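1. Below are the sequence and a predicted model for it; my questions follow.
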Amino acid sequence: MRYLKYILALLVFVYACKKSEDVQEQVETFLGFQTPKNFPQPVYNLANNPVTKDGFELGRKLFYDVRLSRNNTISCGSCHIQSSAFTQHGHDVSHGIEDRLGTRNSPPIMNLAWNKAFMWGGGVFDLDLQPITPITAHEEMDESLENVLNKLRAAQAYKDKFKAAFGSDEITTARFMKALSQFMIMCISSNSKYDQVMRKENGAAFTANELAGYEIFKEKCGNCHKEPLFTDGAFRNNGLAPSAINDKGLYGSTLITTDKYKFKVPSLRNLKYTAPFMHDGRFLTLDAVFQHYIAEVQPLENLDPLLVKNGSRGISLSADEKTKLAAFLNTLNDEDFINNKLLAEQ
C-alpha cells in the first residue's frame, strides 16, 4: 500500500510537469500573423511579405543584434524595450551609440501593421524602409546598411537563418528589411481589459469609473485617438510650445508651411509603460499631459482646429473627469504584450 502511494504521487508529479510543459509550449507557440477580432484589416502588405516562423525568428534575432550599430554596442531593442511596450522608458529622448542624445522620444513598436506612416515627424511610409533611418542616423546607430549586411554575411549562423527564411543564404537589403518587418508586425497589443470588454470575453466589464471615463474619452479625445488603435495615424499640431531645438515635426519632411509643428498622433495604449510622453518626452506623467490640454495649449499658427472651441483653446476637464478618464486609459494597458515571450530576446 505504501508503494502504491509513492507510485500515485509520482504519477501526479509527472502529470503536473507535463501539464506545465504543455502550457509553456502553448504560450510560446508561433501562430503567425492574426488580425485581432476587434481590429480592422491591416495596412501592411502581408501578401508581399507573409510572416513565417523562420522569417519571424530571423527578424527577432536581427532586432536584438548589436551588429546593426557602428560600434556593435546597441540594437533596436536597446531603445525599444519590451517591458516598456518597446519604448526607452525613463528617457525623454533616445540614447544612441556613445550615449549620443537624439531629439525625440523613442516611439513604441506596437500595432505597426496598421500604420500608414512612421516616425514622429513622418518621412517614411513603408515599414520595410523604416529601419534605415535609425541604423544610419548619427545620433542613433551611426552605421551604413552595407556594413551591417557585411557583418551578417560573415556569420554562418545568419546565412543558415536567411536560407531557412527565404530559400537561399543570400543576405540582401530587401530580405534584411522584410525579416525585421516580420518581427515588428508581430508586436501586436490587443489583449488589454478594453479589448476583452469589446470582444465580450471572460465576462470582462468596465467599472463605473472606467465606463464614465470611456464616455468622456469618446467625447473629448476620440476624434484624434480613434478606437481600437487609439490613434488616427494623422499628423497634428497639438499646441505644444516649441522646444529650444525648435523641432518643426512634419514640416522637416514636407517643407509645407502648414505642416509646421505637426507630429504623429500617438496611440494611447500601454501608457502605464511608455512614459515620458509627447514627441520630445517633455511630460513625465499623465497628469502633466492633462494639464497641457486643459491650460497650456499654445496659439500656434497651425494649431489643430479640434483644440479650439468657442474661441477657447484646449480641452475642458474637471478634476472628477480627469480621474475617470485616467481610469479608462488604464484599461488600455496590456500585460500580455509586455510579457509575451515570443517577442523577447532569445
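-> Everything's here; your move.
2. all contacts plus neighbour counts: C-alpha atoms, from now on.
-> Fine.
3. contacting residues for the residue lying closest to residue 266 once chain neighbours are set aside?
-> Excluding the flanking residues, the one nearest residue 266 by Cα to Cα, 6 or more residues apart in numbering is residue 231, at 5.9 Å. For residue 231, the contact set (Cα atoms under 8 Å, 6 or more residues apart in numbering) comprises 224-225, 265-268.
4. same thing but 10 Å
-> Counting by Cα atoms under 10 Å, 6 or more residues apart in numbering, residue 231 touches 115, 221-225, 264-269.
5. Neighbour-wise, give me the winner out of these.
-> When neighbours are counted by other Cα atoms under 10 Å, residue 269 leads these with 27 neighbours.
6. how close does that one sit to residue 169?
-> 38 Å (Cα to Cα, to the nearest Å).
7. Also residue 218?
-> 51 Å.
8. next one: residue 263
-> If you go by Cα to Cα, the gap between residue 263 and residue 169 works out to 40 Å.
9. which one of residue 218 and residue 169 has more residues nearby?
-> With neighbours defined as other Cα under 10 Å, residue 218 and residue 169 compare such that residue 169 has more, 17 against 14.
10. Identify the residues contacting the more buried one.
-> By Cα under 10 Å, 6+ apart, the neighbours of residue 169 are 153, 156-163.
11. top of these by neighbour count?
-> Neighbour max across these (other Cα under 10 Å) = residue 162, 25 neighbours.
12. Residue 173 is in contact with that residue, correct?
-> No: using Cα atoms under 10 Å, residue 162 makes no contact with residue 173, being 11.7 Å away.
13. Mutual contacts of those two, please.
-> Shared contacts of residue 162 and residue 173, counting by Cα under 10 Å, 6+ apart, come down to residue 179.
14. quick revisit: any chance of the contacts of residue 231 in TSV, with secondary structure and distance to residue 35 too?
-> Listed next are the contacts of residue 231 as TSV, based on DSSP: H, G, I helix; E, B strand; the rest coil; distance: Cα to Cα, whole Å:
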residue	secondary structure	distance to residue 35
115	coil	14
221	coil	25
222	coil	22
223	coil	23
224	coil	22
225	coil	20
264	strand	23
265	coil	22
266	coil	20
267	coil	18
268	coil	19
269	coil	17
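15. take a look at this one as well, against the first:
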Amino acid sequence: MYACSKNEDKIVPEELKITFSVPSNFPSPAYNFEDNKLTNAGFTLGKKLFYEARLSADKSVSCGSCHQQFAGFTQLDHRVSHGVNNCQGKRNTPPLFNLAWQKAFFWDGGVKNIETSPLNAITDACEMGTDIETIVAFLKNTAPYPNLFNEAFGSSEINTQRVLKSITQFTAVLVSGNSKYDKVMRKESGATFSSVELAGYNLFKEKCSSCHTEPFFTDFSYRNNGLDLVSADEGRSHITGVSTDFGKFRVPTLRNIEYTSPYMHDGRFYSLDEVLEHYNSSVKAAPNLDVRLKNGIKLNDAEREQIKAFLKTLTDNEFIKNTLYSEA
C-alpha cells in the first residue's frame, strides 16, 4: 500500500506521498480528511506525537506504549491498560486500525469523534495523567515541535485543535485491509483458502458473523456476551444511562486477532482457545445477555481448529510490519 522512505526523519514528497487508501472490498469511510488535509508533514508530526512519552505526566508513557504496532496497536501481555506511575486501568487496550470507519470509540462508545478520542488517554489518571493545556505548553517550548507544526500547518502556532488533528493524520491512516482473507475476497493473484480455512469460514458465517460482520469483523454494536452474571464494569450504560445497556461492550474487530491478545474488555482470556471455550460452555445467563448467545456457540474440537485457521487469515502482516508506522 505504501512505499517506505529511506529516511523516515526526512520524508520528502517525491520519495513518499502519504495517502489514505480505501481497500476495494471496504465501504466508504466515515472520516475522510475533508477538514483535516492529509500531508506528509502532518502525518510525520502526528506520528512523532503518538510516540512522544514526554507528553505524559511522568514522561514515561506515550500513545505507542499501550498501542504497540507488533500487537496490532494494542498492548501485548497486559490485561488492562498500563499507564503512568505503573497504574493499571480497568479495560483492555483496543487495537488501532481502520478507525476511519468507526463512528464511536472505546469499549463503551463514549467518544463520537476520532479527532477528540486521544483526550481520554491524555486525561485519564491511569493512562497519561495530564491535560491538553500542559501538553500544548510543553510543545510550544520544545524543539523541534514549533518547526514541525509550521511545516504541517503553515505557522508555528500550537493549539489543541492542531495537536489532535495531527495525531489523527497518523491514526486514521492506519488501514489494515491486506490479509489473506482480503486477497481471497478480492480474487488477487489466485489467492484461495485452504480446505481447513474454507471450512472455518463457512462455520464463521453460520455461527459468528451476525455480530462480527464482514469486512470489519464487527458490526460496531454493543452487546453482553455472558462473561459474568453481573458485570463488574457497567459498560455502555455509563454513557447512555440506560439500564439495559449495563455490562454491554462494543463488539471488537477480529482482524489481526492472532496478534491482539489478551481478549475481551477486561483482557481475561489470553488465547483463542479460551475465547472459544467461553462461548462453547461458559456463557452466563446475564439479564441482558445477547439473545444470539442464549445457547452459547457449540463447537467440537475439529470445528475449533477450523475456526482458528480461518481467523488467522485475518492477519495482515504487511500492516503489522510496515515501518512507516513504526517509531523512528
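-> Good, I have the coordinates. Quick caveat, the model's predicted, so the values are computed rather than measured.
16. re the thing from before, widest-spaced pair of the contacts of residue 231 of the first structure?
-> 115 and 221 (19.3 Å; Cα to Cα).
17. Select the longest helix from the first structure.
-> helix 2-27 (DSSP state H).
18. What does residue 252 of the second structure correspond to in the first structure?
-> Under the alignment (TM-score structural alignment), residue 252 of the second structure pairs with residue 266 in the first structure.
19. gap between its match and residue 75 of the first structure?
-> 23 Å.
20. repeat for residue 221 of the first structure
-> Distance, residue 221 of the first structure to residue 75 of the first structure, using Cα to Cα: 35 Å.
21. what does residue 44 of the first structure give?
-> 24 Å.
22. More neighbours: which of those two?
-> residue 75 (21 against 18).
23. Translate that one into the numbering of the second structure.
-> Per TM-score structural alignment, residue 75 of the first structure is aligned with residue 62.
24. dump the residue contacts of the residue lying closest to that match once chain neighbours are set aside.
-> Of all residues not flanking residue 62 of the second structure in the chain, residue 53 sits nearest, at 4.1 Å (Cα to Cα, 6+ apart). Residues near residue 53 of the second structure by Cα under 10 Å, 6+ apart: 59-65, 128.
25. swap the cut-off to 8 Å and go again
-> Going by Cα under 8 Å, 6+ apart, residue 53 of the second structure touches 59-63.
26. Same check on residue 299 of the first structure?
-> 239, 313.
27. any idea what it aligns with in the second structure?
-> Using TM-score structural alignment, residue 299 of the first structure lines up with residue 285 in the second structure.
28. likewise residue 195 of the first structure?
-> For residue 195 of the first structure, the residue aligned by TM-score structural alignment is residue 182.
29. Would you agree that match falls within a helix?
-> Yes: under DSSP: H, G, I helix; E, B strand; the rest coil, residue 182 of the second structure sits within a helix.
30. what ranges do the strands span in the first structure?
-> Taking DSSP state E as the test, the strands found in the first structure are 235-236, 263-264, 308-309, 312-313.
31. Neighbours of the alignment partner in the first structure of residue 92 of the second structure, how many?
-> With TM-score structural alignment as the criterion, residue 92 of the second structure lines up with residue 105 in the first structure. For residue 105 of the first structure, the tally of surrounding residues (other Cα under 10 Å) stands at 26.
32. so who does the residue nearest to residue 105 of the first structure when sequence neighbours are not counted touch?
-> Spatial nearest neighbour of residue 105 of the first structure, excluding adjacent residues (Cα to Cα, 6+ apart): residue 93 at 4.1 Å. Going by Cα under 8 Å, 6+ apart, residue 93 of the first structure touches 101-106, 280-281.
33. Tell me the residue in the second structure aligned with residue 93 of the first structure.
-> Using TM-score structural alignment, residue 93 of the first structure sits opposite residue 80 in the second structure.
34. before we move on, what about residue 137 of the first structure?
-> That one, residue 137 of the first structure, aligns with residue 124 by TM-score structural alignment.
35. And for residue 159 of the first structure?
-> So, by TM-score structural alignment, residue 159 of the first structure is matched to residue 146.
36. how near is its match to residue 269 of the second structure?
-> Residue 146 of the second structure sits 44 Å away from residue 269 of the second structure, going by Cα to Cα.
37. How about residue 55 of the second structure?
-> Counting by Cα to Cα, the gap from residue 55 of the second structure to residue 269 of the second structure is 31 Å.
38. Same question for residue 284 of the second structure.
-> To residue 269 of the second structure, residue 284 of the second structure is 16 Å away according to Cα to Cα.
39. Next one: residue 138 of the first structure from residue 148 of the first structure, what distance?
-> 15 Å.
40. and the two? which has more neighbours close in?
-> residue 148 (19 against 16).
41. which residues touch the closest residue to the more buried one other than its chain neighbours?
-> Once flanking residues are discounted, residue 148 of the first structure sits nearest to residue 68: 5.5 Å by Cα to Cα, 6+ apart. By Cα under 8 Å, 6+ apart, residue 68 of the first structure lies in contact with 62, 74-76, 135, 141, 143, 148.
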